[in-house]
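Sharing a model prediction with you, sequence too.
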Amino acid sequence: MTAQKAITGARIFDGLFWHDDQVLLLDGGTIIGILPQDDLPAGTEMISAGGQLLVPGFIDLQVNGGGGVMLNDRQDVDAIRTICAAHAQFGTTALLPTLITDTFEIRARTIAGGIQAKAENVPGFLGLHLEGPHLSIARKGAHDPALIRPMDPADLEAMLACAGLFDAMMVTVAPENTTVEQVKAMADTGIIVSLGHTDTGYNTIVEYAKAGARTVTHLFNAMSPLGHREPGVVGAALDTGSLHAGIIADGVHVDPASMGIALRSKNGPGRIFIVTDAMSTIGSDQTSFFLNGREIFRRDGRLTLADGTLAGADIDMLASVRFAHEKLDLPLDEALRMASAYPADAAGVAARKGRLLPGLDADFVILTENLEMNSTWIGGNRVFQA
């Protein structure tokens, strides 16, 4: 029988409240609770956090690559393992490897790789995010327009076949290339339908949300803006309480002032949560890489095509949390929720992840008081030590 562990000497944030002079008690990969050290069972293994911060592990629902690997280039279980390990260095304990618009065959191999990653219990693997190919040409961003197309019956069948395979499955689509009926069919099976890369208007987004769409992909980017007569996708995302919205917190994709306005304006219960939209550069020394045969350049915290079009982000989750806390002047607990509790809610995995509560997975990060990495723990096991 595995001995229980207790993480001692930390200031603990459970996703709701801070706890001082308490310990986090684990049994295997599950949290037993937060309690006084004097109340620990006999024989508990003690692990000191050295007076640092212990917070819920970060959950990233949009990760295109890491560790020098792009999911579009490699879809096998080893590629997924590399991506998850690269992001664990920065506190991410659960993520959705994300396939950017590609061919039917590449998508099929991605799903097969994800099934294998699930079977092998790859640490940090939560499921898949298929971003495209059913997007709007007008708001394509860095997606290859030659690969963008309407969702046909075979596409829908492939999506529905993924239902229940993973802890979470997300699909980004645009109303221009998917129908309300297709969105409802996917949502009814538990697939997280996210609306993005779309130039449609407010009323259409509301209609698709009523059909079951749950999130909006990288708020402000690749979507119709908030206007005074047409609120656009941005207005619908902020005004529609049922919708959650991911946002890239790097100061490049969205101006901090716009981020602050959005956070103050969002109707609930849906929340704005942090995504990295990270590419293969995270955890690597790459200066460039290729996507669908086009070179993407890494310069000054930006990733761009040759014409300057932004192509994903060069930021990790911990840096995103620091940005939200320091540049947006958010309380640290709220910045942490945007990287843990809120994405867990959006992905429908809050019964297992996103907070440090009894019965949930023992996924957590130990940070210095200056928000630098100490260690990352997934399922009660330390997977990274700075």
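Everything's here; your move. Numbering: from 1, shown residues only.

From here on, just use CA atoms for contacts and neighbour counts.
Will do.

All the strands of the stretch 1-150 of the chain, in order from the start?
According to DSSP state E, counting those that start in this stretch, the stretch 1-150 of the chain carries its strands in the segments 5-13, 18-27, 30-35, 45-48, 53-56, 58-63, 65-66, 69-70, 92-100, 127-131.

most packed of these?
Across those, averaging neighbours per residue (mean count of other CA atoms under 10 Å) puts strand 58-63 on top, at a mean of 30.

Tell me the helices and strands packed up against that strand.
strand 92-100, strand 272-275, helix 332-339, helix 341-347 (3 or more CA pairs under 8 Å, 6 or more residues apart in numbering; DSSP states H and E).

take the one below as the second:
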Amino acid sequence: MTYQVFSGARIFDGERFHDDSVLVVGSGRVQAIAAANDVPPGAEVVRLEGGVLSPGFIDAQVNGGGGRMLNDEPSPASMYMIAEGHRPYGTTSLLPTLITDTGEATAAAIEAAVEAVKADRGVAGLHLEGPHLAPARKGAHLAELMRPVEDRDVKAFIRAREAIGALLVTMAAEQVTPRQVQALSEAGVIVSIGHSDCTSVAADAAFDAGARGVTHLFNAMSQLGHRAPGLVGAAIDHPAVWCGIIADGHHVDPKALRTALRAKRGEARLFFVTDAMSLVGSKEDSFTLNGRTVRREKGGFCSKLVLADGTLAGSDVDMASTIRYGVTYLELTLAEALRMATTYPARFLGLSDRGHLLPGARADLVHLNDAIEVKATWISGRLSA
């Protein structure tokens, strides 16, 4: 076996930092974290100039990137383009996300994901955000395409999960029954409640039936009231539920995010998502979403994306920027911010061989400088262009 040895940076293994150490990689997998002077004979030494070597970032919600939206063309080529658009920002695994669309588009996205996951080019599964959402909390989605879950949908999702692996579906609690949630969850489909105007009682029923997550906490859902806790309150209170959060300075006020980080029951249950659109990794300033123009408005921590009526339409943030936001505005340590982009999303998605640097893990890596800027990324030990 030919070894690669990464030296010269602090190593973050997904839980803690290692100083004066090297990362040993062989056959695309982590072999060990060893003492700096313990280099296998004949190894290729990759010398890093300071900074941090971390597991590659994992993003469970990516609508687009590199100038392409998945909805525009749900194909393997689009998925590769989106993954490559986010690679310079440290994301080595992502779930291309199809927002509410037709049945034909959903079927095409599933078929594309089957091929894309096999290609090992950064696509780790598929996220279907719709069409089983609530029109009352539609956000930038098309309400006319939203509908309840039918038993044929359950069967289709289960078949897709068997072929894809990591299949995440966002559903409103109003559009799915606890029986359907249980059937999906028992088959390994990851059910996340989102775009929902449900009561906390209905949310708890979905969680108790097996729903594991909440999609972009606070956004497009019933809010926390002192007598009506809504989906936000149920998500924060339920100890087994994971919550994705968009930390870009536009989707959620940092005070609300800091409150959720302090209040969430259950250990390590909040993780970063970008909810990124096609402009990440692109020089364009607008794009078309379901026939509507979405434009970039500059200002704040990063730009925001809005429809003509001012509705937020996904984000313009990348994962490295999200980590910087967490450290700067959310009072997170660098270690915890990194966990929220690596270890925690891997656990949520069931990607047991990534999100950490324990022996046997995929050598999906990102090198960051002291300003939390990406210097290089590797997928299975291969340096990304």
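The structure has been received and is ready for your questions. This structure is a prediction, so every number in the text was calculated from the model and none was measured.

Among the strands of the stretch 1-150 of structure 1, single out whichever gets nearest to I111 of structure 1.
Closest to I111 of structure 1 of those is strand 127-131 (CA to CA; 7.6 Å).

Can you state the residues of structure 2 onto which the closest one aligns?
Mapping strand 127-131 of structure 1 onto structure 2 (TM-score structural alignment) gives residues 125-129.

so how much does the matching stretch differ from structure 1 once superposed?
Overlaying structure 1 shows stretch 125-129 of structure 2 at a mean distance of 0.1 Å from the equivalent residues (mean CA distance after the TM-score superposition for structure 1).

Quick one: end-to-end length of stretch 249-265 of structure 1, please.
17 Å (CA to CA, to the nearest Å).

what stretch of structure 2 lies opposite that stretch in the alignment?
Residue span in structure 2 matched to stretch 249-265 of structure 1, by TM-score structural alignment: 247-263.

And the matching stretch, what's buried?
Residues 247-252, 254, 257, 260-261 are the ones in stretch 247-263 of structure 2 that count as buried (16 or more other CA atoms under 10 Å).

Most widely separated two among the residues you listed?
Spatial extent of these (CA to CA) is set by the pair H250 and L261 at 17.4 Å.

re the thing from before, what comes into contact with the match of strand 127-131 of structure 1?
60-61, 94-100, 106, 109-110, 113, 117, 164-171 (CA atoms under 8 Å, 6 or more residues apart in numbering).

could you redo the last one with a cut-off of 7 Å?
With CA atoms under 7 Å, 6 or more residues apart in numbering as the test, stretch 125-129 of structure 2 has contacts from 61, 95-100, 113, 117, 164-170.

again with stretch 48-59 of structure 1
7-15, 91-95, 317, 339-340, 343-344, 354-356, 363-369.

What of stretch 187-207 of structure 1?
135-136, 138-140, 163, 169-175, 183, 212-217, 222-224, 230-233, 235-236, 240, 347.

Buried ones among those residues?
135-136, 139-140, 163, 169-175, 183, 212-217, 222-224, 231-233, 235-236, 240, 347.

ok so, going back, of the contacts of stretch 125-129 of structure 2, which is the nearest to I379 of structure 2?
Nearest to I379 of structure 2 among these: V117, at 13.4 Å, using CA to CA.

number of nearby residues for that closest one?
Residues lying near V117 of structure 2 (other CA atoms under 10 Å) number 22.

show me what contacts it?
Counting by CA under 7 Å, 6+ apart, V117 of structure 2 touches 123-125, 164.

Can I get these in a markdown table including distance to R29 of structure 2?
A markdown table is the format used below for the contacts of V117 of structure 2 (distance: CA to CA, whole Å):
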| residue | distance to R29 of structure 2 |
| --- | --- |
| V123 | 18 |
| A124 | 17 |
| G125 | 20 |
| I164 | 22 |
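
quick one: the longest helix belonging to structure 2 to strand 91-99, angle?
Across structure 2, the longest stretch assigned as helix under DSSP state H is helix 103-118. Here helix 103-118 of structure 2 runs at an angle of 170 degrees relative to strand 91-99 (axes from the mean of the first three to the mean of the last three CA atoms, to 10 degrees).

And helix 103-118 of structure 2, how far out from the chain middle?
18 Å (CA atoms, centre = their mean, to the nearest Å).

Does E297 of structure 2 touch L307 like I think?
No - E297 of structure 2 is beyond contact range of L307, at 10.4 Å (criterion: CA atoms under 7 Å).

out of those two, which sits in the busier spot?
L307 (17 against 14).

The more buried one maps to what in structure 1?
Per TM-score structural alignment, L307 of structure 2 is aligned with L305.

What sits closest to that match if chain neighbours are left out?
The shortest distance from L305 of structure 1 to any residue other than its chain neighbours is 4.8 Å, reached at I296 (CA to CA, 6 or more residues apart in numbering).

Pull up the gap between the one you found and V383 of structure 1, please.
Applying CA to CA to I296 of structure 1 and V383 of structure 1 gives a distance of 30 Å.

neighbour count winner among those two?
I296 (24 against 17).

who are the neighbours in contact with the equivalent of the more buried one over in structure 2?
Mapped onto structure 2 by TM-score structural alignment, I296 of structure 1 lines up with V294. V294 of structure 2 sits next to 286-288, 305-307, 313 when contact means CA under 7 Å, 6+ apart.

quick one: secondary structure of V294 of structure 2?
Here V294 of structure 2 is strand, with the state taken from DSSP: H, G, I helix; E, B strand; the rest coil.

I'd like to know how far it sits from L145 of structure 2.
Counting by CA to CA, the separation of V294 of structure 2 from L145 of structure 2 is 19 Å.

for the aligned partner of F323 of structure 1 in structure 2, helix, strand, or coil?
The equivalent of F323 of structure 1 in structure 2 is Y325 (alignment by TM-score structural alignment). Classification of Y325 of structure 2 using three-state DSSP returns helix.

could you show me where the helices are in structure 1, in order?
Using DSSP H, helices in structure 1 cover 77-88, 104-119, 153-160, 180-188, 202-210, 232-239, 256-265, 317-326, 332-339, 341-347.

List the superposition-based mean deviation of the longest one with respect to structure 2.
With the two structures superposed, helix 104-119 of structure 1 lies on average 0.9 Å from its match in structure 2, counting by mean CA distance after the TM-score superposition for structure 1.

How about the third one?
Once the two models are superposed, helix 153-160 of structure 1 sits on average 1.8 Å from its counterpart in structure 2 (mean CA distance after the TM-score superposition for structure 1).
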